[in-house]
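Student: have a look at this fold, sequence not included:
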């Protein structure tokens, strides 16, 4: 049985993990667990407070998992990689024609 990200929630993952733990590689377990905890207090958080004297506004920003498997963090890593690789390829022009 293949694991699909679209249907992955904490409950689904725990059920899947309990049934298939023996067949899953450690790196898969680690990355799925990280992804599910992404942007939660599990990775720590920073608190930002308003600098005005009488203001009580504050906001917590949770750290991300930084896993390439994560749909949020992985796209950032992919975009960074693409930017680094762009200098290796010559400029090209695409011409689209209709048939």
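Tutor: Structure's in. What do you need? Here the structure is a predicted model, which is why all the values come from computation and not from measurement.
Student: from here on, contacts and neighbour counts on C-alpha atoms
Tutor: Fine.
Student: burial of residue 45, as a residue count?
Tutor: 15 (other C-alpha atoms under 10 Å).
Student: skip the chain neighbours and tell me the closest residue to it.
Tutor: Of all residues not flanking residue 45 in the chain, residue 62 sits nearest, at 4.1 Å (C-alpha to C-alpha, 6 or more residues apart in numbering).
Student: could I get the full set of helices for this structure?
Tutor: Along the chain, counting by DSSP state H, helices occupy 10-20, 26-37, 71-85.
Student: ok, and which of these has the densest surroundings?
Tutor: Of all those, helix 26-37 carries the top mean neighbour count, a mean of 15, counting by mean count of other C-alpha atoms under 10 Å.
Student: let's bring in a second model and compare:
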């Protein structure tokens, strides 16, 4: 039995994955697994901005039937294909990649025609 305290930072949110399944690990799975998003929202209710909550909620409903869908019909074989609308959230594993690729293309066009590398540096919060 696992017990967790969300009172003292840093918070640890366990993720339980069945390694025997072929289900790919996604950002959505991490947020939904073990009710991680709900626990985090409760623990951080005073620190979360509306934009953060909205982006996560959009991502959690990505490709859900409630967002709408297109239905395609193959006139040759009669097969129906339902394609659900994405969320267009920046943090979504599938929709966010589209935004990142678009940003990378626009950045590539803005840079000089010389070899370059993109490096992201982070500093621990304690510093």
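Tutor: Done, it's in. None of these values were measured; they are calculated from a predicted model.
Student: pretty sure residue 60 is one of the things residue 48 of structure 1 touches, is it not?
Tutor: Yes. Counting by C-alpha atoms under 8 Å, residue 48 of structure 1 does reach residue 60; the two are 6.3 Å apart.
Student: contacting residues for residue 65 of structure 1?
Tutor: Applying C-alpha atoms under 8 Å, 6 or more residues apart in numbering to residue 65 of structure 1 gives the contacts 34, 35, 37, 38, 39, 43, 73.
Student: just flag the most distant two among these.
Tutor: Pairwise distances across the contacts of residue 65 of structure 1 (C-alpha to C-alpha) peak at 13.3 Å, for the pair 43 and 73.
Student: now do the shared contacts for those two.
Tutor: Looking at what touches both residue 43 of structure 1 and residue 73 (by C-alpha under 8 Å, 6+ apart), the common residues are 64, 65.
Student: that older thread, export the helices of structure 1 to TSV and tack on distance to residue 91 of structure 1?
Tutor: Below are those laid out as TSV (distance: least, C-alpha to C-alpha, whole Å):
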stretch	distance to residue 91 of structure 1
helix 10-20	44
helix 26-37	36
helix 71-85	12
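Student: of the ones you listed, which is nearest residue 94 of structure 1?
Tutor: Nearest of the helices of structure 1 to residue 94 of structure 1, taken as C-alpha to C-alpha: helix 71-85 at 18.4 Å.
Student: from residue 105 of structure 2, how far off is residue 113 of structure 2?
Tutor: Separation of residue 113 of structure 2 from residue 105 of structure 2 (C-alpha to C-alpha, to the nearest Å): 13 Å.
Student: could you pull up the contacting residues of the residue nearest the centre of structure 2?
Tutor: Centroid check for structure 2 by C-alpha atoms, centre = their mean gives residue 92 as the closest residue, at 2.8 Å. By C-alpha under 8 Å, 6+ apart, the contact list for residue 92 of structure 2 reads 27, 28, 59, 62.
Student: who wins on neighbours among those?
Tutor: residue 59 (25 neighbours).
Student: what's the nearest residue to that one if we skip its chain neighbours?
Tutor: Using C-alpha to C-alpha, 6+ apart and skipping residues adjacent in sequence, the residue nearest residue 59 of structure 2 is residue 92, 5.2 Å away.
Student: can you find the partner of the one you found in structure 1?
Tutor: Aligned counterpart of residue 92 of structure 2 in structure 1: residue 70 (TM-score structural alignment).
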